[in-house]
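Novice: Generate a structure from the sequence data that follows.
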Amino acid sequence: MKPMIQLLHFGYHQAMSCIFPVAIFGTLALSGFIHIPILHRYDTVLLILIVVQYLMYRSGLETLDEIKVICVFHFIGLLLELYKVKMGSWAYPEPGYTKFFGVPLYSGFMYASVASFMCQIWRRLRMDMTGWPGLLSSGLLGGSIYLNFFTHHYIPDFRWWLTVLVFIVFWKTWIIYRVRTTTYRMPLTLAFIIVGFFIWLAENIATFFNAWKYPNQSQSWHLVSLGKISSWFLLVIISVIIVAQLKHVKANRATNALQ
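Specialist: Have a look, this model is predicted:
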């Protein structure tokens, strides 16, 4: 009986942590069938997501610090979107008032939703980490991963070398999480893979509802390449590095304040 209760509590916290991602993909799905006369679809999605974020903050579901992290990821995501759309990696075919250089502003929220999930689940499951490699190695690795998303259009793609480095840098790092009174742990790299896989599933849903299109989906929808899981795996690592480092800094400040 206890394992079932633990699983239900774990599932509840996972579901509550996914409110913003679900809001994004739910809005994308519904906006494909329900149209607001004055606004284009992309503008409607942006407006709804801003309202959702505001309501989550006002209701206490998200803290001010979490909102700040989400804004950082929105900016990081928009930079990547602007570059990738320019390079023809994917496209947003529909019109929009809040669309710049072919990229709708709501797209940054898709990256921010990953940060929202990370922040929420960290707080809800009272997460800690052991064996964290530190700011220098994790920061250099995260920066290299992000840079590779841009440079692989001109020089060789180093994603697989970077993936190997991830396992080397984080091989001692474990996530500690708590469900009720019981403490569990898992390798951080396993968490990267799991989250990356679920983002890939969400990406298939989003492209099915024409949130954006890859070149091979211009005529009809096709399953997103399994190779994209590696991209999301690496992107999740950037999210975790930033969130974990911010949590680490905040914990140190709290400790110093008590001394």
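
Novice: Only C-alpha atoms from now on, for both contacts and neighbour counts.
Specialist: Fine.

Novice: which residues touch stretch 73-83?
Specialist: 101-103, 105, 107-112, 115, 149-150, 239 (CA atoms under 8 Å, 6 or more residues apart in numbering).

Novice: again, 10 Å this time
Specialist: 67-68, 70-71, 84, 86-87, 89-91, 100-116, 146-147, 149-150, 235, 238-239, 242 (CA atoms under 10 Å, 6 or more residues apart in numbering).

Novice: In strands, which of those fall?
Specialist: Phe100, Val103, Pro104 (DSSP state E).

Novice: Buried ones only from those residues, please, as a PyMOL command.
Specialist: Buried members of those, defined by 16 or more other CA atoms under 10 Å, are picked up in PyMOL with:
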select buried, resi 103+104
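
Novice: could I get the ones in strands among the contacts of stretch 73-83 as CSV with distance to Lys250?
Specialist: Converted to CSV, these look like this (distance: CA to CA, whole Å):
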residue, distance to Lys250
Phe100, 35
Val103, 34
Pro104, 33
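
Novice: Nearest to Lys213 among the ones in strands among the contacts of stretch 73-83?
Specialist: Nearest to Lys213, judged by CA to CA, of the ones in strands among the contacts of stretch 73-83 is Val103 at 12.1 Å.

Novice: Let's compare: structure for the following, please.
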Amino acid sequence: MTTRILARLSLLRLSVLDDHLSSHVDRPHLAGSFRFLAEFLYFGIKEARACLFAGLFFVAVFAIPRDGLWGVPRYDALLIAAVAIQVWMVRAKLETIDELKTITLFHVIGFALEAFKTSSGIKSWAYPDFAYTKLYGVPLFSGFMYAAIGSYIIQAWRLLEVRIAHHPPYWMAGVMALLIYVNFFTHHYIGDYRWYIAACALGLYARSTVIYRPLDRDRKMPLLLAFVLIGFFIWLAENISTFFGIWKYPNQLGAWSAVHVGKWSSWSLLIIMTFTIVANLKHIKERTHVPA
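Specialist: Here you go, the predicted structure:
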């Protein structure tokens, strides 16, 4: 009973916060540096709120010891925590069923990539710890790391009232997303064409603009810049995850070292693919302008 009451209180507080962040109150008195600081602060709060799933999952990463918890191996405990967070977000109506279906697709895409990259013939990285919930050497919680990116984009879209101007035709964006994903597999056999794909993406999204509202006025940003910035923060999160031994690259098996900065480009491309999938949600399409 106490746990249920605490859960309701936390949800109530989150609802109050969301209502405040989504309010449309004009603030004409703000100008100059005061407006900049206020918008920067609210932008940061909204971004942090959009990272709710990822943030709670990282709390679990920090809180669960490497030896596990109450006899449950760490990877299995992380899976339980991730499922619990996801169920709570849906039941609390922080994510809809349609959004959950899209997020589930990221689980499938992410797991397929993880299984290939950790296979005996590739060994790009590894999950060294034991777990009951490993399949093909990949702990099942790993899919939630990809789903967290999709969850972030969905939440940020709502909180920042995002609109997209000059989005490329959906079929072109879909082909680009497919090429990005396929290259993650094929570059082990026929060469890495990420920079050629990146050049194509540069041309495809050159005119695309993100229109968002950090406070009470619309601001604009090139969509390509948004992809690069999100990729950078995921690269930072990857450094934190490998530092805590959630997974390891071959050069980190003896002692930890920073993830190569080249992974930043991989994550930025993955964001393009993720965004393309999320952009097909009905309520997001309604705020996306595709030139005729």
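
Novice: Drop the TM-score for these two in here.
Specialist: Superposed pair, TM-score by TM-score structural alignment, normalised by the length of structure 1: 0.93. Supporting alignment: 252 aligned residues with a CA RMSD of 1.5 Å.

Novice: sorry, back to before: and the contacts of stretch 73-83 of structure 1, which of them are buried?
Specialist: Buried among the contacts of stretch 73-83 of structure 1 (16+ other CA under 10 Å): 67, 70-71, 84, 90-91, 102-116, 146, 149-150, 235, 238-239, 242.

Novice: Filter those down to the ones in helices?
Specialist: 67, 70-71, 84, 107-116, 146, 149-150, 235, 238-239, 242 (DSSP state H).

Novice: What about Ser220 of structure 1, how many residues nearby?
Specialist: 8 (other CA atoms under 10 Å).

Novice: how about it, what's its match in structure 2?
Specialist: Matched across to structure 2, Ser220 of structure 1 falls on Ala255, judged by TM-score structural alignment.

Novice: Just list the residues touching that match, thanks.
Specialist: Phe243, Lys248.

Novice: Kindly report the same for the one 4 residues further on.
Specialist: Counting by CA under 10 Å, 6+ apart, Val259 of structure 2 makes contact with Trp235, Leu236, Glu238, Asn239, Ile240, Thr242, Phe243, Lys248, Tyr249, Asn251, Gln252.

Novice: Apart from its neighbours in sequence, what residue is nearest the equivalent of the fifth one over in structure 1?
Specialist: Going back to what we said before, that points to Ile240 of structure 2. Using TM-score structural alignment, the equivalent of Ile240 of structure 2 in structure 1 is Ile205. Closest residue to Ile205 of structure 1 apart from its sequence neighbours, by CA to CA, 6 or more residues apart in numbering: Phe25 at 7.6 Å.

Novice: Report the contact partners of the one you found.
Specialist: Ser31, Val45, Met110, Ala202, Glu203, Ile205, Ala206, Phe209, Ala211.

Novice: Now distance to Ser138 of structure 1 too, for those, in a markdown table please.
Specialist: As requested, the contacts of Phe25 of structure 1 are exported to a markdown table (distance: CA to CA, whole Å):
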| residue | distance to Ser138 of structure 1 |
| --- | --- |
| Ser31 | 39 |
| Val45 | 34 |
| Met110 | 23 |
| Ala202 | 27 |
| Glu203 | 27 |
| Ile205 | 31 |
| Ala206 | 31 |
| Phe209 | 36 |
| Ala211 | 32 |
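
Novice: The residue nearest to Ile205 of structure 1 -> structure 2?
Specialist: In structure 2, Phe25 of structure 1 lands on Phe58 (TM-score structural alignment).

Novice: before we move on, what about Tyr184 of structure 1?
Specialist: Looks like Tyr184 of structure 1 aligns to Arg219 there (TM-score structural alignment).

Novice: count of residues packed around that match?
Specialist: Neighbours around Arg219 of structure 2, by other CA under 10 Å: 13.

Novice: is it true that it touches Val210?
Specialist: Yes. Between Arg219 of structure 2 and Val210 there is a contact at 8.2 Å, judged by CA atoms under 10 Å.

Novice: list residues touching both of the two?
Specialist: Joint contacts of Arg219 of structure 2 and Val210 (CA under 10 Å, 6+ apart) are Val162.

Novice: give the contact list for the one residue sitting closest to the centre of structure 1.
Specialist: Compute the mean C-alpha point of structure 1, and by CA atoms, centre = their mean the closest residue is Val114, 2.0 Å away. Taking CA under 10 Å, 6+ apart, we find Val114 of structure 1 in contact with 18, 20-21, 70, 73-74, 120, 195-196, 199, 235-236, 239-240.

Novice: now do Ala257 of structure 1
Specialist: Ala257 of structure 1 touches Ala251, counting by CA under 10 Å, 6+ apart.

Novice: how about it, what's its partner in structure 2?
Specialist: Under the alignment (TM-score structural alignment), Ala257 of structure 1 maps onto no residue.

Novice: follow-up on the earlier one: give the buried residues for whatever helix or strand the match of Phe25 of structure 1 lives in.
Specialist: Taking DSSP states H and E as the criterion, Phe58 of structure 2 maps to helix 52-63. Buried residues in helix 52-63 of structure 2, counted by 16+ other CA under 10 Å: Leu52, Phe53, Ala54, Phe57, Phe58, Ala60, Val61.
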